[in-house]
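> Pasting the sequence and the predicted coordinates here, then a few questions.
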Amino acid sequence: MGRLENGRKHVTFLHLLGAEMLKMRRTWILWLHILMPVLGIAVFLWYYSFSMWSAWGKISGYIEIVSIVCPVLVSFVSALAAEQEKQAGHFQNLFGTGRHRESNLAIKICLLMLWNLAALLLAVGGFGAGFSLMTDVKVPGKFYPILILITWVCQMFCYCFHLFLGIRFSRGISIGAGVVESLVAALMMTGLGDGIWQFLPCAWAGRFTGYYVQMTANADINKEFLRTQIETGGIVMLLMTLAGAGLLFMWFHNYEGRRMED
């Protein structure tokens, strides 16, 4: 019986995920995850074709821009997803029955995270493939996959936060917060972020990927210090992400569909 129940849950999850994908396929959400990475790759590879930066400097610069753009993209996508649910019966499809509303929210977050992963595979993997044709710099085979994984994991809290803003308040507030987060993310990559970046989710991707690039590119850098920063930031990120997701689902369980604009 236990195996049968697990099999049913697995089939139900895939069914709900497929239904959610069909529901969003005609929106701008999917195209944003394709067009923005392709445009970014084209612009940067064109610029790097005549730029005098070092090879590792070019890689680091591109990854920094990806990390800065992520909060805006997440906020925009989350706002569109929330707006779609509002227009489809004022969140009634998302609510479903009482015992299924948390599952519906989890499915939506999972699908958005999968699309985010696909966008990062295209943005970082596509850049890596193109850049390898332009230069003879040697990078480890796991370098780009690890960058993709780091950046992706750092987005979980942001999706929870911006879905809350989009559902509870409005599309404008979610996007506006994303713009502010991108500006903060850029600042946190400078010395201003030392000591506080761990507590700002928008800064996680930039700092973690930056440290990884430094550890890979520079054999003389203080790797012990970077490992300490990564370990401390990783613990804080894990705790904040779990707390953020838990609070989102607790709030959504009792949410009645009212928004600030209603």
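Yes, it's here.

> okay, CA-based contacts and neighbour counts for the rest of this
Fine.

> So residue 165, which state does it fall into?
At residue 165 the chain is in helix, as set by DSSP: H, G, I helix; E, B strand; the rest coil.

> try this one side by side with the last:
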Amino acid sequence: MYLLKILSSEWIKTKRTTIRLIVFVTPIIYPIFMLWYFSRYNDPSSWQIKIYGGFFEVLTVSLPIIISLFTGLISYQEEKSGNFINLLAGPVSRAKFYFGKLFLLILSAIVDIFLATFLMLLGMRYILHVDNIHYDLFLQGVLLSVIGSLILFSMHMLISFALGMGASIAIGGGGFLISAIIGATVVGDNIWQFIPWAWTVRLSQVPMLLMPEAKHAFGMQLSNLYFQELLKGIVPAIICFILVTIIGLIWFNRWEGDKSYE
């Protein structure tokens, strides 16, 4: 219950800010754009797998820059409202403050990605008229996209409060390029599991291995490869998320409100 109160308090702080604009507008605009894009194609043999791959690839490649902006805005908001006084001298412990903001970020991402996917599925059914939609695999894509991006939330929370919004966005921009190159191309086939920015892209694409279209194209059962790819991404993603979150919490408890560049 107390966590819900903290989440509610953190959400109220975002009223009339750019944060809410991002949260409310992005999951609506994105599927509309993707539906318009795929409305120009109609290849029944591979249409659904192309829609899935394109939808989640563009989404997950963009997550590093979106998360860096989101966390940067939250840090900037706290800095401008009393130079972090609520964090440093408020009644809420720093640990609860830290987890409240982190959970708000993650929860917002879950809701946004799910909503965008839900609207995309509706569009596929009623606008594009795609047959036999693999709803379960799209939902897997949502879950794996979130799991792969968890470390980015912890990392950018730490960067935003330690170095400021500018540094967070700059690193997010670099992460965007890395995710596009390592996560979305063959360049990263042998190294993606070691690159945090590539995890969300690669994991989101794994459910495609279970689509009948993929099995038909490769002429083989891909279930073993499916589980191998899952383990390669999920294990480091969860372990590193926990480690970075603990490091961030320790730093948060010792922080005095100054930035390293000051």
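Cool, the structure landed. Nothing here was measured: the structure is a model prediction, and the numbers come from that model.

> Please identify the residue in structure 2 that aligns with residue 38 of structure 1.
Using TM-score structural alignment, the equivalent of residue 38 of structure 1 in structure 2 is residue 28.

> neighbours of that match, just the number please.
The tally of other residues near residue 28 of structure 2 (other C-alpha atoms under 10 Å) stands at 16.

> how about residue 157 of structure 1, what does it touch?
For residue 157 of structure 1, the contact set (C-alpha atoms under 8 Å, 6 or more residues apart in numbering) comprises 201, 240, 241, 244, 245.

> Tell me, how many residues neighbour the fourth one?
I take that to be residue 244 of structure 1. 18.

> before we move on, what about the second one?
By the measure other C-alpha under 10 Å, the count of residues near residue 240 of structure 1 is 17.

> In three-state terms, label the closest residue to it other than its chain neighbours for me.
The shortest distance from residue 240 of structure 1 to any non-neighbouring residue, by C-alpha to C-alpha, 6 or more residues apart in numbering, is to residue 157 (7.5 Å). The local conformation at residue 157 of structure 1, judged by three-state DSSP, is helix.

> and if you look at residue 260 of structure 2?
With three-state DSSP as the basis, residue 260 of structure 2 sits in coil.

> Quick one: map residue 249 of structure 2 onto structure 1.
By TM-score structural alignment, residue 249 of structure 2 lines up with residue 249 in structure 1.

> and the gap between that match and residue 67 of structure 1?
26 Å (C-alpha to C-alpha, to the nearest Å).

> Settle it for me: which of those two has more neighbours?
Neighbours were counted for residue 249 of structure 1 and for residue 67 using other C-alpha under 10 Å; residue 67 has more, 27 against 18.

> all helices for structure 2, in order.
Assignment of helices within structure 2 using DSSP state H yields the ranges 2-13, 18-38, 47-80, 85-89, 94-126, 135-163, 165-178, 196-205, 212-218, 223-254.

> what's the most buried one of these?
helix 196-205 (a mean of 29; mean count of other C-alpha atoms under 10 Å).

> Can you work out which other helices and strands pack against that one?
On a contact count with 3 or more C-alpha pairs under 8 Å, 6 or more residues apart in numbering; DSSP states H and E, helix 196-205 of structure 2 meets helix 47-80, helix 135-163, helix 165-178, helix 223-254.

> about what we covered before: can you find the partner of the residue nearest to residue 240 of structure 1 in structure 2?
Aligning on TM-score structural alignment places residue 157 of structure 1 opposite residue 151 in structure 2.

> got it, and residue 139 of structure 1?
The equivalent of residue 139 of structure 1 in structure 2 is residue 133 (alignment by TM-score structural alignment).

> Quick check: that match touching residue 48?
Yes - between residue 133 of structure 2 and residue 48 there is a contact under C-alpha atoms under 8 Å: 7.3 Å.

> From residue 108 of structure 2, how far off is residue 23 of structure 2?
The spacing between residue 23 of structure 2 and residue 108 of structure 2, counted by C-alpha to C-alpha, is 7 Å.

> ok now do the closest residue to residue 95 of structure 1 other than its chain neighbours, which residues does it touch?
Among residues not flanking residue 95 of structure 1 along the chain, residue 101 sits closest, at 4.5 Å (C-alpha to C-alpha, 6+ apart). Counting by C-alpha under 8 Å, 6+ apart, residue 101 of structure 1 touches 94, 95, 252, 253.

> Recalculate using a threshold of 10 Å.
92, 93, 94, 95, 107, 249, 252, 253, 254, 255 (C-alpha atoms under 10 Å, 6 or more residues apart in numbering).

> just residue 231 of structure 2 next, same as before
Counting by C-alpha under 10 Å, 6+ apart, residue 231 of structure 2 makes contact with 193, 203, 225, 237.

> For those, give me TSV that also has distance to residue 2 of structure 2.
As requested, these are exported to TSV (distance: C-alpha to C-alpha, whole Å):
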residue	distance to residue 2 of structure 2
193	36
203	33
225	42
237	28
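
> Please identify which pair of those residues lies farthest apart.
Using C-alpha to C-alpha, the contacts of residue 231 of structure 2 span at most 18.3 Å, a distance reached by 225 and 237.

> So residue 211 of structure 1 is in contact with residue 64, correct?
No - if you go by C-alpha atoms under 10 Å, residue 211 of structure 1 and residue 64 don't touch, sitting 11.0 Å apart.

> Please enumerate the shared neighbours of the two.
Taking C-alpha under 10 Å, 6+ apart as the criterion, residue 211 of structure 1 and residue 64 both touch residue 205.

> returning to what we had before: got the helices and strands packed on helix 196-205 of structure 2 as CSV, with distance to residue 129 of structure 2 columns?
Supplementary listing: those in CSV, determined by distance: least, C-alpha to C-alpha, whole Å:
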stretch, distance to residue 129 of structure 2
helix 47-80, 11
helix 135-163, 14
helix 165-178, 32
helix 223-254, 28
